[in-house]
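Peer 1: here is a sequence with its predicted model. Questions after.
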Amino acid sequence: MFSIRQRVPSAWRSVLMLGVLLAGLLTVTAPRARATTAQDVSVTFGVQATTEGETLLVSGSAPQLGAWDPARAVPLGTTASAYPHWSTGIRLPAGLTVQYKYIKRSPTGSVTWESIPNRTLTVSPDGPGNDDRWNVTPVTAAFHVTASTTWGQNLYVSGNVADLGAWDPAKALPLTTDSATYPVWAGTHQLPPGTTVQYKYLKKNPDATVTWENGDNRTVFITSTGTATLNDVWR
């Protein structure tokens, strides 16, 4: 009685073995599809808050913020030189809109939430970190500027407060336009109430250089309520 192996000529056995080896190599080296995910952005949450032994935390609607569970809230830190400013960095997907609030936690573990409505943030790769005030509702500032641009240029606004990037072009806030509204560029951003803000517009060129508008700094006083609407023309 012959086995199957005995019935296969040695030459064919070599061919079969080579085929099995090649199949194994193809299985190992074949490219696999990779799941695409949104780009994560490091967002700085900062708040001005005086404390009496408490620590500051932030919680919100995203899992990275603890999903409103105080036990999973993200702690903020401060130093002797930075106090009363508390801050932390959290990675969130670009384009995600989250609601959040700050929490004070006492040495005994009891927590106090801010009593104002939920804060809102849309994560932007170009946006600066937050510079909030404990229990103070920020005012929405609507920027509109008429500005002609060349292909590849984009409009931004920056100013003397951290909410506008503190004059750092890398942290300036983006404005947008489209075929229906061009050459008007617009954007809404949160600013601290009761504050006099200086600001200017700038263009970012395709080669990463920056062009600031001419003239003195623009100035606006942000009232405690309502919306500050700014209608400007590039200088």
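Peer 2: Great, that's in hand. Numbers count the residues shown, from 1 in each chain.

Peer 1: can we go C-alpha only for contacts and neighbour counts from here?
Peer 2: Fine.

Peer 1: and the longest helix for this protein?
Peer 2: Among the elements of type helix in the chain, defined by DSSP state H, the one spanning the most residues is helix 10-29.

Peer 1: tell me the helix or strand right after it.
Peer 2: Past helix 10-29, heading to the C-terminal end, the next element that is a helix or strand (DSSP states H and E) is strand 40-48.

Peer 1: now do the helix or strand that that following strand is followed by: everything it contacts.
Peer 2: From strand 40-48 onward toward the C-terminus, using DSSP H and E, the following helix or strand is strand 55-60. Contacts with strand 55-60, where a contact means CA atoms under 8 Å, 6 or more residues apart in numbering, come from 45, 65-70, 72-77, 86, 98-107.

Peer 1: and the comparison structure, right after this:
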Amino acid sequence: MTLPQSLPGTGRPRPLGLLPTLVTALLAALLTTLLGPVGSARADQQDPAGVPVRLRVTATTEPGDTVLVTGSTAELGAWDPARAVPLSTDARSYPAWTVTLTLPPGGQIQYKYLKRTAVGTVVWEDIPDRAFFVSTSGESELDDRWNVAGGHPLTAVFATTATTVPGQNVYVSGNLAELGGWDPAKAVPLSTSYKVYPEWTGFTALPPNTAVQYKYLKKNPDGSVVWEDGPNRTTTTPPTGTLTVHDSWR
């Protein structure tokens, strides 16, 4: 049945048809005023991406000097002394200077300390760039000494050329805990794509100045493991920077 659009005999619009629309509009306006846009509220509640990293460096200074840190990410000023991050100290903690930063997880950061004198002169450490692998598991703390190379974990990149059958994947394992300690279940996964296949690449954090034994393996869809032939491969991590190895499955 179709309802008439006006009251019989008057020609006036039916008022009841407008009430639900007016009530809905008024309620929506009231909720928007009180609560604000839903999308904005959700965006404000999101936590910024990053991992807290506390830097601590022991550095003696002259009155008026400031110790700063800069490095390879925007959070560290991208190697620009004018954007370097200042560290702080006080009478109780001097000569230790500290700062806590939020850095992107799962990658290696290069960094260096510098001093800015009271007249604005910048003095850099004269050691190679420091390197640190930012963990994804939680807050990290670095304890450095001015102009002394540190012993922080560095990034190791493993690349090997290996042909596979559908469902197979390539891993690397070795004698260090970071490589799974020869346990296939804890081996480091490598990845590939149709653009680079049959090259497989993966990375992990390894201690510096350390002899490493390692080997590649394939895992089949049924869970069985195939190790490559030959003796264990060997390499030594550098004191800082990145270790990169290029191999071929054997």
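Peer 2: Everything's here; your move. Since we're looking at a predicted model, the values are computed, not measured.

Peer 1: kindly write the ChimeraX command that selects the buried subset of the contacts of strand 55-60 of the first structure.
Peer 2: In ChimeraX, selecting the buried portion of those, with burial taken from 16 or more other CA atoms under 10 Å, looks like this:
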select :45,65,66,67,68,70,73,74,75,76,86,98,99,100,101,102,103,104,105
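
Peer 1: mind checking which of the contacts of strand 55-60 of the first structure are in strands?
Peer 2: Judged by DSSP state E, the contacts of strand 55-60 of the first structure include 45, 74-75, 86, 98-105 as members of strands.

Peer 1: and which of the residues you listed is nearest residue 180 of the first structure?
Peer 2: Within those, the smallest distance to residue 180 of the first structure is 28.5 Å, found for residue 98 (CA to CA).

Peer 1: mind checking what that closest one lines up with in the second structure?
Peer 2: Structural alignment (TM-score structural alignment) places residue 98 of the first structure against residue 109 in the second structure.

Peer 1: the longest helix of the first structure: how far from the chain's middle?
Peer 2: On the basis of CA atoms, centre = their mean, to the nearest Å, helix 10-29 of the first structure is displaced by 51 Å from the centre of the chain it belongs to.

Peer 1: dump the ones in strands among the contacts of strand 55-60 of the first structure to a markdown table, plus distance to residue 7 of the first structure.
Peer 2: What follows is those, written out as a markdown table (distance: CA to CA, whole Å):
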| residue | distance to residue 7 of the first structure |
| --- | --- |
| 45 | 75 |
| 74 | 70 |
| 75 | 73 |
| 86 | 80 |
| 98 | 70 |
| 99 | 73 |
| 100 | 74 |
| 101 | 77 |
| 102 | 78 |
| 103 | 79 |
| 104 | 81 |
| 105 | 80 |
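
Peer 1: the second structure: which residue goes with residue 197 of the first structure?
Peer 2: With TM-score structural alignment as the criterion, residue 197 of the first structure has no equivalent in the second structure.

Peer 1: what helices or strands is the helix or strand where residue 197 of the first structure lies leaning on?
Peer 2: Mapping residue 197 of the first structure onto the secondary structure by DSSP H and E places it in strand 195-204. Secondary structure elements in contact with strand 195-204 of the first structure, counted by 3 or more CA pairs under 8 Å, 6 or more residues apart in numbering; DSSP states H and E, are strand 154-159, strand 210-212, strand 218-222.

Peer 1: which stretch of the second structure lines up against the second one?
Peer 2: The one in question is strand 210-212 of the first structure. With the alignment judged by TM-score structural alignment, no segment of the second structure is matched to strand 210-212 of the first structure.

Peer 1: list the buried residues in that strand.
Peer 2: For strand 210-212 of the first structure, burial by neighbour count (16+ other CA under 10 Å) applies to residue 212.

Peer 1: can you check the last one too?
Peer 2: In terms of neighbour count (16+ other CA under 10 Å), strand 218-222 of the first structure has its buried residues at residue 222.

Peer 1: please name every helix or strand in contact with the helix or strand following it.
Peer 2: Using DSSP H and E, the helix or strand that follows strand 218-222 of the first structure towards the C-terminus is strand 227-233. For strand 227-233 of the first structure, the elements it packs on are strand 139-146, judged by 3+ CA pairs under 8 Å, 6+ apart.

Peer 1: for the strand it packs on, give me every contacting residue.
Peer 2: If you take CA under 8 Å, 6+ apart as the criterion, strand 139-146 of the first structure is touched by 182-193, 222-234.

Peer 1: skip the chain neighbours and tell me the closest residue to the aligned residue in the second structure for residue 129 of the first structure.
Peer 2: Structural correspondence for residue 129 of the first structure with respect to the second structure (TM-score structural alignment): residue 141. In space, and not counting its chain neighbours, residue 141 of the second structure is closest to residue 54: 4.6 Å by CA to CA, 6 or more residues apart in numbering.

Peer 1: map the one you found across to the first structure for me.
Peer 2: When the first structure is aligned by TM-score structural alignment, residue 54 of the second structure is paired with residue 44.

Peer 1: I'd say its match and residue 89 touch.
Peer 2: Yes: with contact defined as CA atoms under 8 Å, residue 44 of the first structure counts as touching residue 89 (4.4 Å).
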